[in-house]
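Chemist: have a look at this fold, sequence not included:
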């Protein structure tokens, strides 16, 4: 051990002997040493380059400016983040709700319900089409009316005053009513085919649902109650799950889709012809009563049936 003049000791095995000049230089170095975190905190950045401030006033000024900027930007940034977070959560919730709705409709339960509703709508549609083809399409003051089959002086009676074929003095009116009568018959036939096909589809999906229910009940009965207590009969496992696979409609859906489209086209032609007669007022110089004519109940039923079938058809294509 060696003793320095200031009273400190050092080992000659681990440290070399320092002269008084070396000790003074080491003291100056220790006094000038600045920790790394303080050094980084005192740096001022200019255009991507860093330098040290020349005076302590610049350091304190920069610290105050940085603190004020942080205080200004802090609340604004946090409020913006909260706003964006709320908007994002709302959109995510709406997206998940839409996915759940579509999934619940496209599963077997929603598919079965849609097919049943479509069958009921098809039956009502057929009834409306039949009534529309027989009732008056254009009503006149005084109790007269026009149907697809001719003119009635008294619309409450069954007999016709003038048949459509006998309206020789107005070819446009005669041809429009005859075309409407022909397409009304075709629409009745197409609607009847749609009702029959939808009834067959209802029978098939009902049979498939019953078979799936009995199959699930048999599988539940074979489960071990000890290993799976939730499989005890009566807990609802024999019911079809909500996310069961969709029923395969096969070619029957295609047949229904084509028949319904044909029926909609025929009905569109029917009520369009009546609308043309009402708008153009054919042979108004001969039939002065056209200035007093209005749409009849047959036209209203035909238009209602067409709109009802169109909405049911779109839902049928999307869900089934």
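Modeler: It's in. Since the model is a prediction, treat every value here as computed from it, not as a measurement.

Chemist: going forward, measure contacts and count neighbours with C-alpha atoms only.
Modeler: Noted.

Chemist: for residue 77, the count of nearby residues, please.
Modeler: Residues near residue 77, counting by other C-alpha atoms under 10 Å, number 12.

Chemist: show me what the helix or strand hosting it is packed up against.
Modeler: Here residue 77, judged by DSSP states H and E, is contained in helix 56-106. Under the contact criterion of 3 or more C-alpha pairs under 8 Å, 6 or more residues apart in numbering; DSSP states H and E, helix 56-106 touches no helix or strand at all.

Chemist: redo that, cut-off 10 Å
Modeler: Here helix 56-106 touches strand 44-46, helix 108-134, helix 297-319, going by 3 or more C-alpha pairs under 10 Å, 6 or more residues apart in numbering; DSSP states H and E.

Chemist: so which of the ones you listed is the most surrounded?
Modeler: helix 108-134 (a mean of 20; mean count of other C-alpha atoms under 10 Å).

Chemist: what's the following helix or strand after that one?
Modeler: Using DSSP H and E, the next helix or strand after helix 108-134 towards the C-terminus is strand 138-139.

Chemist: and stretch 305-313, how far from the chain's centre?
Modeler: Offset of stretch 305-313 from its chain centre (C-alpha atoms, centre = their mean, to the nearest Å): 20 Å.

Chemist: same check on stretch 67-87?
Modeler: With C-alpha atoms, centre = their mean as the basis, stretch 67-87 stands 35 Å off its chain's centre.

Chemist: nearest spatial neighbour of residue 295, skipping sequence neighbours?
Modeler: residue 138 (4.7 Å; C-alpha to C-alpha, 6 or more residues apart in numbering).

Chemist: and the comparison structure, right after this:
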């Protein structure tokens, strides 16, 4: 008995049949062909699954313009703001260093970083050292403030020069300007903190704040310079990392 099946879309012969149907005639099946057909019918190829089908890759639309990100602050505008702030900081520190830090509420006398003036309007101090400040502890505080005020003059001047060089659009100058500006924040802070300590902490058996004393204009300028320098550091940071 011959069993006929057909090719693709048509039936194939049963593997046990010695013949298969060709498009024109019956043909005897060889042992090799019989084995191939047996494998086909007993182990048919798996049907494709949704996971086995390769997904269609749709190319991205490159016709759209790329997303453009802008810095929070234009470097040129930031440089101009930094120069203005740094100039004010340097000017305030320069003016504040020699003038009154602590002064009398009623009398004309005042204390500077370097000693006591019987008249604050005079250019020279009348008394220096321990004789001026009453004891070594208070003297050391005021002398420490003087040292850091002088250091602040150099650091703020260097920061100002570097800020001016930013107008030349030299990228390597920004980190150095930020470095000196950040250093000035700490030196100015220590300078006015020494004065605040001498005024509020008990030294020489008493506190200056217990007497008719107040902070002088030099102290106010130092604190203002410190605040402006912090703002300048923020501007330089935006230029560097923004």
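Modeler: Okay, I see it. If you're wondering where the values come from, they're calculated on a predicted model, not measured in any experiment.

Chemist: what TM-score do the two superposed chains give?
Modeler: The TM-score (TM-score structural alignment, normalised by the length of structure 2) is 0.65; 173 aligned residues with a C-alpha RMSD of 2.3 Å.

Chemist: how about the helices and strands packed on helix 56-106 of structure 1 in a markdown table, adding distance to residue 24 of structure 1?
Modeler: As requested, those are exported to a markdown table (distance: least, C-alpha to C-alpha, whole Å):
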| stretch | distance to residue 24 of structure 1 |
| --- | --- |
| strand 44-46 | 32 |
| helix 108-134 | 91 |
| helix 297-319 | 91 |
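
Chemist: so which of those is nearest residue 101 of structure 1?
Modeler: When these are compared by C-alpha to C-alpha, helix 108-134 sits nearest residue 101 of structure 1, at 10.0 Å.

Chemist: residues in structure 2 aligned with stretch 250-265 of structure 1?
Modeler: Mapping stretch 250-265 of structure 1 onto structure 2 (TM-score structural alignment) gives residues 171-186.

Chemist: how about stretch 66-82 of structure 1?
Modeler: Against structure 2, there is no aligned range for stretch 66-82 of structure 1 (TM-score structural alignment).

Chemist: for that stretch, which outside residues touch it?
Modeler: With C-alpha atoms under 10 Å, 6 or more residues apart in numbering as the test, stretch 66-82 of structure 1 has contacts from 60-65, 83-88.

Chemist: still on that earlier bit, could you pull up the residues touching the equivalent of the residue nearest to residue 295 of structure 1 over in structure 2?
Modeler: Using TM-score structural alignment, the partner of residue 138 of structure 1 in structure 2 is residue 102. Residue 102 of structure 2 makes contact with 109-113, 116, 195-196, 198-199, 208-209, 213-219, according to C-alpha under 10 Å, 6+ apart.

Chemist: with residue 293 of structure 1 instead?
Modeler: Counting by C-alpha under 10 Å, 6+ apart, residue 293 of structure 1 has contacts 138-141, 144-146, 278, 281.

Chemist: got a winner among the residues you listed for most neighbours?
Modeler: For the contacts of residue 293 of structure 1, the largest neighbour count, defined by other C-alpha under 10 Å, is 26 neighbours, found at residue 146.

Chemist: surely that one and residue 164 touch.
Modeler: Yes: using C-alpha atoms under 10 Å, residue 146 of structure 1 is in contact with residue 164, at 9.3 Å.

Chemist: between the two, which contacts overlap?
Modeler: With C-alpha under 10 Å, 6+ apart, residue 146 of structure 1 and residue 164 have common neighbours residue 177.

Chemist: ok, so what distance separates residue 184 of structure 1 from residue 257 of structure 1?
Modeler: In this view, residue 184 of structure 1 and residue 257 of structure 1 are 19 Å apart by C-alpha to C-alpha, to the nearest Å.

Chemist: read off where the helix ranked longest in structure 2 ends up in structure 1.
Modeler: Secondary structure of structure 2 per DSSP state H: the longest helix is helix 136-165. Mapping helix 136-165 of structure 2 onto structure 1 (TM-score structural alignment) gives residues 171-200.

Chemist: mind listing what's buried in that stretch?
Modeler: Buried residues in stretch 171-200 of structure 1, counted by 16 or more other C-alpha atoms under 10 Å: 173-174, 176-178, 180-181, 183-199.

Chemist: before we move on, back to that, over in structure 1, see which of the contacts of residue 102 of structure 2 survive.
Modeler: Contacts conserved in structure 1 for the contacts of residue 102 of structure 2, counting by both residues aligned by TM-score structural alignment, their matches' C-alpha atoms under 10 Å: 109-113, 116, 195-196, 198-199, 213-219.

Chemist: inside helices: which ones of the residues you listed?
Modeler: Checked against DSSP H, these include these in helices: 195-196, 198-199, 217-219.

Chemist: now do the contacts for the residue mapped onto residue 196 of structure 2 from structure 1.
Modeler: Applying TM-score structural alignment, one finds that residue 196 of structure 2 aligns to residue 275 in structure 1. Going by C-alpha under 10 Å, 6+ apart, residue 275 of structure 1 touches 137-138, 269, 281, 295, 299.

Chemist: quick check: the gap between residue 275 of structure 1 and residue 132 of structure 1.
Modeler: Distance from residue 275 of structure 1 to residue 132 of structure 1, counting by C-alpha to C-alpha: 14 Å.

Chemist: ok, now residue 51 of structure 1?
Modeler: Distance, residue 51 of structure 1 to residue 132 of structure 1, by C-alpha to C-alpha: 92 Å.

Chemist: kindly report the same for residue 249 of structure 1.
Modeler: 32 Å.

Chemist: how many residues are close by residue 160 of structure 1?
Modeler: Residues near residue 160 of structure 1, counting by other C-alpha under 10 Å, number 17.

Chemist: for the aligned partner of it in structure 2, what is the enclosing helix or strand?
Modeler: Using TM-score structural alignment, the partner of residue 160 of structure 1 in structure 2 is residue 125. Assigned by DSSP H and E, residue 125 of structure 2 falls within no helix or strand.

Chemist: how about the contacts made by the closest residue to residue 125 of structure 2 other than its chain neighbours?
Modeler: Of all residues not flanking residue 125 of structure 2 in the chain, residue 117 sits nearest, at 4.8 Å (C-alpha to C-alpha, 6+ apart). Residues in contact with residue 117 of structure 2 (C-alpha under 10 Å, 6+ apart) are 99-100, 103, 108-111, 123-128, 132.

Chemist: among those residues, which recur in structure 1?
Modeler: Mapping these onto structure 1 (both residues aligned by TM-score structural alignment, their matches' C-alpha under 10 Å) leaves 100, 103, 108-111, 123-128 still in contact.

Chemist: relative to residue 164 of structure 1, how far out is the one residue sitting closest to the centre of structure 1?
Modeler: Nearest residue to the geometric centre of structure 1 (C-alpha atoms, centre = their mean): residue 98, 6.2 Å. Per C-alpha to C-alpha, residue 98 of structure 1 is found 54 Å from residue 164 of structure 1.
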